[in-house]
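1. Got a predicted model here, sequence first, then my questions.
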Amino acid sequence: MWNIVGLIQCFDKSLLIFWRNRAVIGDGRGSISFATEPAYFVFFLILSSSILYSINLKNKYYFLISLFFSVILAKSFIGMSYLLIITTIVFLNKKNILKIISLVIGFSLIIYSFGYNIPQNIDYRILKLLREIIRNPFLLVIKDGSIRNRIIHIIFSIKGSLENLMLPNGFSHWGDYVSSSLIKYKNYFLLSQNEVVGVINEMSNNNINTMFGGMIYELGAIGLIFYYLIYKIYLNKKIWFIILILSLDGLNITNPYLGILLGINYFLYKNKIEV
């Protein structure tokens, strides 16, 4: 159903987007399906593939199907980057490690060559980001607001937790903390004063956009205990690693597909079922 809606939006981006909370779909971006932005559409594909993979390891090929739909429909650079890393990890084992590494290197060289030949007049955001990351990956991280904000949430949530000796910071201090930190460290992110004000306004609602950041900053050491507990119940540690990767971005603890994934793996753990 998600892919069907995403396919419909490829032809008409004004259809089935009434739930979006901001303008994230346009001529230069991919489909959002039932998500709020293209990257989160890819996150759904990853979580649904992970659920099927938890039930049967032979279902790992659903990650390749998800990778195909992420390229064709979502066209999210961040989402595809996560999915490519996760797919590589899922297929990686001692027997095929050299083959997988060779494929990744070969794919990277193809993308590298392709990036230099992208016409300047192409308006797709993913191709613009690909062009920039090949030419100067550091500047892309700083210049692209979406990627920069994700990094800010991760860095300052960890920094704030360590400064508080891993004690809980609570749920109402993030906005003030990140605002003061951005003013202090703006030069590291090459931010002008006006840009600092803009980023602070975006982060003034006390919402940490990463599950990992929220757990670590708001709950302190208790957040680490959560990750340890789900690590213990996971017979397949690759699934735990997938959750860790997604939690560094927009995955939320209230995501229903995450709940299904945790529930299935807890059932397998409790009943000692090997898949």
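-> Received it, and whenever you're ready, just let me know what you need.
2. From here on, just use CA atoms for contacts and neighbour counts.
-> Noted.
3. which residues in the protein form helices?
-> Assigned by DSSP state H, the helices in the chain fall at 2-11, 38-55, 62-69, 77-91, 97-115, 125-135, 137-143, 145-163, 174-185, 193-202, 211-219, 221-233, 237-247, 256-270.
4. And the last one, what does it pack against?
-> I take that to be helix 256-270. Counting by 3 or more CA pairs under 8 Å, 6 or more residues apart in numbering; DSSP states H and E, the packing neighbours recorded for helix 256-270 are helix 38-55, helix 221-233.
5. Please apply the same query to the fourth one.
-> Judged by 3+ CA pairs under 8 Å, 6+ apart, helix 77-91 is in contact with helix 38-55, helix 62-69, helix 97-115, helix 125-135, helix 237-247.
6. Included below, for side-by-side comparison, is a second structure:
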Amino acid sequence: MIRTDQFLISITCFAAFFPWVTLGFLNFGSDIQLYSTLICTLVLPLVFISRLAIRTGFTFTLDKTFYGVLLFIFGCVFSILMILVKDGVSFDSLRGIFPYLTAILWIVFVSLVSRDYKKYILNTIPFAFFIWFIVGLIQLVYNRDFLVSYLNRTVITSDRGVISLGSEPAYFAMACLCFTIIFFMQKKKVLTFLSFFSLIFLTRSSAVIFPLLLSMALYWGIPFIRTSTKSNLRFLSVLFIFLIILLFMLFLLFSYDLGFFSGMDSSSRIAKLFSMFATLDFSGLIMDGSFNIRLTHYAGSLYYFFRDLGMPHGTLMWPEAVTKFSLNSRIFWDTGLNQTTRINSGLGTILFEGGWFGVTIFLGLYLILTANEFSSLKKILILIILFIFFMSVFSIKIPFLYVTIMLYCTNKMGDIAVNTKDVSSLKISS
């Protein structure tokens, strides 16, 4: 029978995968809702007390990831202080510090529970995925408005993928990416395929698919360059087969209407983007509204970070800053202020609002991810991949990101334990 602590921790991590779902109360107008973080806030003290009760309750402080966690928390705390200093205490400034408070709570929570409770956490994740998958499938084949009343904001258009339980296709794609990573680590082939299938065919989110393809090419491609000729030939053969299959799938997806997949034809946004890359004609890319908002927000936040030598700007200055930045620009033309007054880039947000303290947040995440990585090349690749995804869609306010990161870290520690024949292996098993 499952114990109370196992149940509470499992429920908390399960709730982390539904941050955009609203129940109609405690709604402060943002996409990310309070519910999962509120559950985490209530359960965290109980977890802390239970850790005090056992001798090995805080052994995670001996892990290499602990230093990354400390640096991450340091950056978040001082970013909060900078926002309050720059913006004062108001409803808008309190909304501005919420992502940093969320990040602190979740990084502490998963650090405490990911080692001893990983089995119970992993048992809940397939249920979370199938809820996302089934809702997305129903939206695709039956009704695109299915369950959207439980979301605070929605972006639904005929030329984009479905949103499932996220506010827009990119958020659905983020969830699918995390599911794919977790299932891949567990070696659950069917679930890995289904989650990857959802990422490509249901979300059709260029904001996630293009960074993913680039990251896969970097992570699995570059290390083979330094190996033997035989290994290179084997890798090139696998890569060639993979590309043929991928191109065939994309050909079916973006060139034909598959009947029961309504709207999946060459007129979709991502099909147009693939066409631009295939023909090397990027003139239409700049005019794509969704792409240009992200481009403008990322470029604008970086511009002010370097112009002001990394000084924090707080949260309330952004609308005025991005308006000035995009004024009379032919490239950075869409400020996105008609949709949101927040920065549409995870990395851009922490750099603009927290300045150099935002750099420590990013560096903390990097140290967590590479704490158990011995290859210098892999560390560089992880830095590039982290940069790519935080430049585009990921941000520190997404709870399931921390669950995924810590499961990845426990999996890496398990690999080390297996390689050293340590009987206390932590490897995630299927």
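-> Nice, I can see it. All values derive from a computational prediction rather than experimental measurement.
7. Quick check: TM-score for this pair?
-> The TM-score (TM-score structural alignment, normalised by the length of structure 1) is 0.77; 263 aligned residues with a CA RMSD of 3.6 Å.
8. any idea which of the helices and strands packed on helix 77-91 of structure 1 is most buried?
-> The densest packing among the helices and strands packed on helix 77-91 of structure 1, expressed as mean neighbour count by mean count of other CA atoms under 10 Å, is seen in helix 38-55 with a mean of 23.
9. returning to what we had before: for the helices of structure 1, give me a markdown table that also has distance to residue 26 of structure 1.
-> Output for the helices of structure 1, formatted as a markdown table (distance: least, CA to CA, whole Å):
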| stretch | distance to residue 26 of structure 1 |
| --- | --- |
| helix 2-11 | 10 |
| helix 38-55 | 11 |
| helix 62-69 | 18 |
| helix 77-91 | 15 |
| helix 97-115 | 22 |
| helix 125-135 | 10 |
| helix 137-143 | 20 |
| helix 145-163 | 16 |
| helix 174-185 | 30 |
| helix 193-202 | 21 |
| helix 211-219 | 27 |
| helix 221-233 | 37 |
| helix 237-247 | 25 |
| helix 256-270 | 27 |
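10. what's the closest of those helices to residue 29 of structure 1?
-> Ranking the helices of structure 1 by proximity to residue 29 of structure 1 (CA to CA) places helix 125-135 first, at 5.9 Å.
11. any idea how far residue 193 of structure 1 is from residue 178 of structure 1?
-> Computed with CA to CA, to the nearest Å, the distance linking residue 193 of structure 1 and residue 178 of structure 1 is 15 Å.
12. more neighbours, the two?
-> Neighbour tally, residue 193 of structure 1 and residue 178, criterion other CA atoms under 10 Å: the higher count belongs to residue 178, 22 against 11.
13. how near is the equivalent of that one over in structure 2 to residue 356 of structure 2?
-> Aligning on TM-score structural alignment places residue 178 of structure 1 opposite residue 322 in structure 2. Distance, residue 322 of structure 2 to residue 356 of structure 2, by CA to CA: 20 Å.
14. Next: residue 93 of structure 2.
-> Summarising the geometry, the distance separating residue 93 of structure 2 from residue 356 of structure 2, computed by CA to CA, is 19 Å.
15. same question, residue 215 of structure 2
-> As defined by CA to CA, residue 215 of structure 2 lies at a distance of 26 Å from residue 356 of structure 2.
16. same question, residue 295 of structure 2
-> Taking CA to CA as the criterion, residue 295 of structure 2 is separated from residue 356 of structure 2 by 21 Å.
17. Residue 189 of structure 2 now?
-> Distance from residue 189 of structure 2 to residue 356 of structure 2, by CA to CA: 41 Å.
18. Looking at the two, which is more packed in?
-> Summary of the neighbour comparison: residue 189 of structure 2 and residue 356, criterion other CA under 10 Å, with residue 356 having more neighbours (20 against 14).
19. which residue sits closest to that one, ignoring its sequence neighbours?
-> What sits nearest to residue 356 of structure 2 in space, not counting adjacent residues and going by CA to CA, 6 or more residues apart in numbering, is residue 310, at 5.3 Å.
20. Share the number of residues neighbouring the one you found, please.
-> Based on other CA under 10 Å, the number of other residues close to residue 310 of structure 2 is 19.
21. ok, now which ones touch the counterpart of it in structure 1?
-> Applying TM-score structural alignment, one finds that residue 310 of structure 2 aligns to residue 166 in structure 1. With contacts defined as CA atoms under 8 Å, 6 or more residues apart in numbering, the neighbours of residue 166 of structure 1 are 216, 217, 220, 221.
22. and these, which two are the farthest apart?
-> Taking CA to CA as the measure, these span a maximum distance of 9.0 Å, between 217 and 221.
23. what residues are shared contacts of these two?
-> By the contact definition CA under 8 Å, 6+ apart, residue 217 of structure 1 and residue 221 are jointly contacted by 166, 168.
24. element containing the closest residue to residue 77 of structure 2 other than its chain neighbours?
-> Counting by CA to CA, 6+ apart, the nearest residue to residue 77 of structure 2 once its immediate chain neighbours are dropped is residue 100, at 7.5 Å. Residue 100 of structure 2 belongs to helix 91-113 when assigned by DSSP states H and E.
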